[in-house]
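Enquirer: sequence unknown, structure follows:
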């Protein structure tokens, strides 16, 4: 297969980036986009630990790029993107003189890359986690100001300049989101951030064959994360507040699943569960049913519509019936609970080893996450978050 077989699409037809690329094996696609799209000469590669240990994906990518175009390689990052690792790798990227970053793996790598290029663009002291923390928080102050008054909001932070190529292996969909998240090692708070240009990765490469390397549990849990995005998206559409999405066409198989994960949602509590040992995508498995029950006080009609769609599904309906649910007595939270259990995921925080005495700290961190404020019922008081966490604890 040659580069002419490669298919590219803009996520938004009004903007040059990001570009989604498929129909060409990921090593060749990455090489082509480095040369012809980004005009980059040296890539710093961040690859997941499991891919580097268990597959030849990294070797294939290095061979396609050639030694002269690989400025450095980092194998593995801790889930939820710790400040310490992000800053450590950023120093390596700076020393390497790389002019692009390639991520080969899931969402933690992508968030890490976003944080690195943002910090490097602003010449942040990479040996000072506190300065980095303040820097990330400042970016969210501008985000809030721009949301409230986009015509007058200004920022003295510089936008990222080193482009990112994401070769995706899961359905986390972080590659479509300009915002990122990183975890403060000391406080365990997961801090969101976004650079003032509100841009994210430039190139997103799909390779359905590569997604087969993802462990089944990771694939299914990130798929549920995409369901969470879509549930929230339907609620936003129902309220009449939605961006006009352009540039998407049908696509079958695993790559179609990748496209399905492109929506963004509100996961404030989930962001803060991660540092307490819950895998990022699996926070959805814990939270989604309870959050829907909590939100039903304001969006019960929309949830009923979604419930009907699930009951009408010939695969889902018999499973729900086998768990003694019925359309007249079950709500969306009940349905999602059964679906998640049927896929074999734990449903309580206790099963992940989260301690009850940590719930108050998790609730406090959640209130500091802007996504919590965007919930259907804005989460602005600790008692609200605690109500959800208690439902999830078990």
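Expert: Here it is on my side, so go on. All values derive from a computational prediction rather than experimental measurement.
Enquirer: going forward, measure contacts between C-alpha atoms and count neighbours the same way
Expert: Will do.
Enquirer: a helix runs through residue 182, doesn't it?
Expert: No: assignment of residue 182 by DSSP: H, G, I helix; E, B strand; the rest coil gives strand, placing it outside any helix.
Enquirer: So what's the residue count around the residue lying closest to it once chain neighbours are set aside?
Expert: Spatial nearest neighbour of residue 182, chain neighbours left out: residue 81 (4.8 Å); criterion: Cα to Cα, 6 or more residues apart in numbering. Burial of residue 81 is recorded as 26 neighbouring residues (other Cα atoms under 10 Å).
Enquirer: want to compare, so here's the second one:
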């Protein structure tokens, strides 16, 4: 089977790389940019760090900071209006997955026309998107460098997965200086999101030697550095390692795709408006307990990457150590213990399972499930 590796053409990583990104914007001759972000990042001054650099180079800007934690169709439409009204020639997304996903939706509709709903599914766009540079402030979603955009359709109560090579940003920026502002809860949720990306990509049926290599290294780095970031949010070295790790996890899932954890978490986000990373973290060990018999050797590898000594163990026993390690890390970084704690209702499980099985992420899960089996996983996670 052939493999395709999709990435932004330029990826800037490491302490101080934000300035390099602004240099490129100036060199490319962009005159006015729409910054797509959220109200919190605007209020606490993260956006100002970027607009100050733009202003110093006489690059004009407008700001759309209405992105919700689970960006909606309305967010995309509002952002598009800002883009047109301000006659911008570039979009810069600033934040985590939500602003990046919203900006990707704006960029796609800006050049392809119609509504964002028209592009649900895989490779529905025909035109290249509006120029987009994504500046990351979290170490988790990797949306700054992927071909995925997830937009909530509130009318249908679903999260639309838009998977299209054309939404891949031109440039991704991961400067850990911008990540120092993240509170513990967001650090934990986004870090566990990155771990989920790496694990689901590693056990995916579409994995290849490149995705396997970066996924396994990302698992190791997240296991080591996420607790350090929780312990001390100003630990710049650990933040930088997490920036690299989440990028590698993104590189893995952007090309090997995902599985049932994401398929199920998407339904929780759409129904209850819960943080995506928290949903992933709670579901992760339960889904992988269902999956591990499909590829126990890979789960043994994950156990080793997460610091477990599995020498002398049978492969299935070693595989189960990986699942324990996932649950232990979630506890260490303060993730809620179960779905009941975050407000999921048992009466919704049948509908959640039915919706989950329509999610594009199901295709590459290592083991296929019936609706009843998905319901059972949800019930175990309650």
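Expert: Great, that's in hand. Keep in mind the model is a prediction, meaning the values are calculated, not measured.
Enquirer: The residue nearest to residue 182 of structure 1 maps to what in structure 2?
Expert: In structure 2, the residue paired with residue 81 of structure 1 according to TM-score structural alignment is residue 71.
Enquirer: what about its match, distance to residue 101 of structure 2?
Expert: Separation of residue 71 of structure 2 from residue 101 of structure 2 (Cα to Cα, to the nearest Å) stands at 7 Å.
Enquirer: And residue 286 of structure 2, by the same measure?
Expert: Taking Cα to Cα as the measure, residue 286 of structure 2 falls 27 Å from residue 101 of structure 2.
Enquirer: sorry, back to before: show me the residues around the residue nearest to residue 182 of structure 1 that make contact.
Expert: For residue 81 of structure 1, the contacting residues are 108-109, 111-112, 181-183, by Cα atoms under 8 Å, 6 or more residues apart in numbering.
Enquirer: Quick check: the gap between it and residue 110 of structure 1.
Expert: According to Cα to Cα, residue 81 of structure 1 stands 9 Å off from residue 110 of structure 1.
Enquirer: What's the end-to-end length of stretch 166-178 of structure 1?
Expert: End-to-end distance for stretch 166-178 of structure 1: 13 Å, by Cα to Cα.
Enquirer: again, but for stretch 142-155 of structure 2
Expert: Distances were taken as Cα to Cα; on that basis the terminal residues of stretch 142-155 of structure 2 are 27 Å apart.
Enquirer: Over in structure 1, find the residue span that stretch aligns onto.
Expert: Mapping stretch 142-155 of structure 2 onto structure 1 (TM-score structural alignment) gives residues 173-186.
Enquirer: And for the matching stretch, what's in contact with it?
Expert: Taking contacts as Cα under 8 Å, 6+ apart, the residues outside stretch 173-186 of structure 1 that touch it are 18, 80-84, 107, 110-112, 114-115, 133, 166, 168, 189-195, 198-201, 204, 226, 258, 261-264, 275.
Enquirer: taking the residues you listed one by one, which sit in helices?
Expert: Judged by DSSP state H, the contacts of stretch 173-186 of structure 1 include 83-84, 107, 110-112, 114-115, 133, 226, 258 as members of helices.
Enquirer: biggest separation within these, which pair?
Expert: Across these, no pair lies farther apart than 133 and 258, at 31.4 Å, counting by Cα to Cα.
Enquirer: Compare the two (neighbour count), which wins?
Expert: A side-by-side neighbour count of residue 133 of structure 1 and residue 258, using other Cα under 10 Å, places residue 258 first with 24 against 17.
Enquirer: Would you mind finding the match for that one in structure 2?
Expert: Matched across to structure 2, residue 258 of structure 1 falls on residue 243, judged by TM-score structural alignment.
Enquirer: what's near enough to touch the closest residue to that match other than its chain neighbours?
Expert: Counting by Cα to Cα, 6+ apart, residue 139 is the residue found nearest to residue 243 of structure 2 once chain neighbours are left out, at 5.2 Å. Residue 139 of structure 2 is in contact with 96, 179, 187, 190-191, 194, 239, 242-243, 245-247, counting by Cα under 8 Å, 6+ apart.
Enquirer: Could you pull out the strands in structure 1 for me?
Expert: Secondary structure of structure 1 (DSSP state E): strands located at 7-10, 19-22, 43-47, 70-75, 100-105, 164-168, 180-183, 190-193, 203-205.
Enquirer: could you dump those strands to CSV with mean neighbour count and distance to residue 250 of structure 1?
Expert: As requested, these are exported to CSV (neighbours: other Cα atoms under 10 Å; distance: least, Cα to Cα, whole Å):
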stretch, mean neighbour count, distance to residue 250 of structure 1
strand 7-10, 15, 12
strand 19-22, 20, 13
strand 43-47, 25, 29
strand 70-75, 18, 34
strand 100-105, 27, 24
strand 164-168, 27, 19
strand 180-183, 25, 28
strand 190-193, 25, 32
strand 203-205, 26, 16
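Enquirer: Let me have those in a markdown table, extended by distance to residue 28 of structure 1.
Expert: Putting the strands of structure 1 into a markdown table (distance: least, Cα to Cα, whole Å) gives the following:
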| stretch | distance to residue 28 of structure 1 |
| --- | --- |
| strand 7-10 | 12 |
| strand 19-22 | 11 |
| strand 43-47 | 14 |
| strand 70-75 | 14 |
| strand 100-105 | 13 |
| strand 164-168 | 12 |
| strand 180-183 | 27 |
| strand 190-193 | 32 |
| strand 203-205 | 10 |
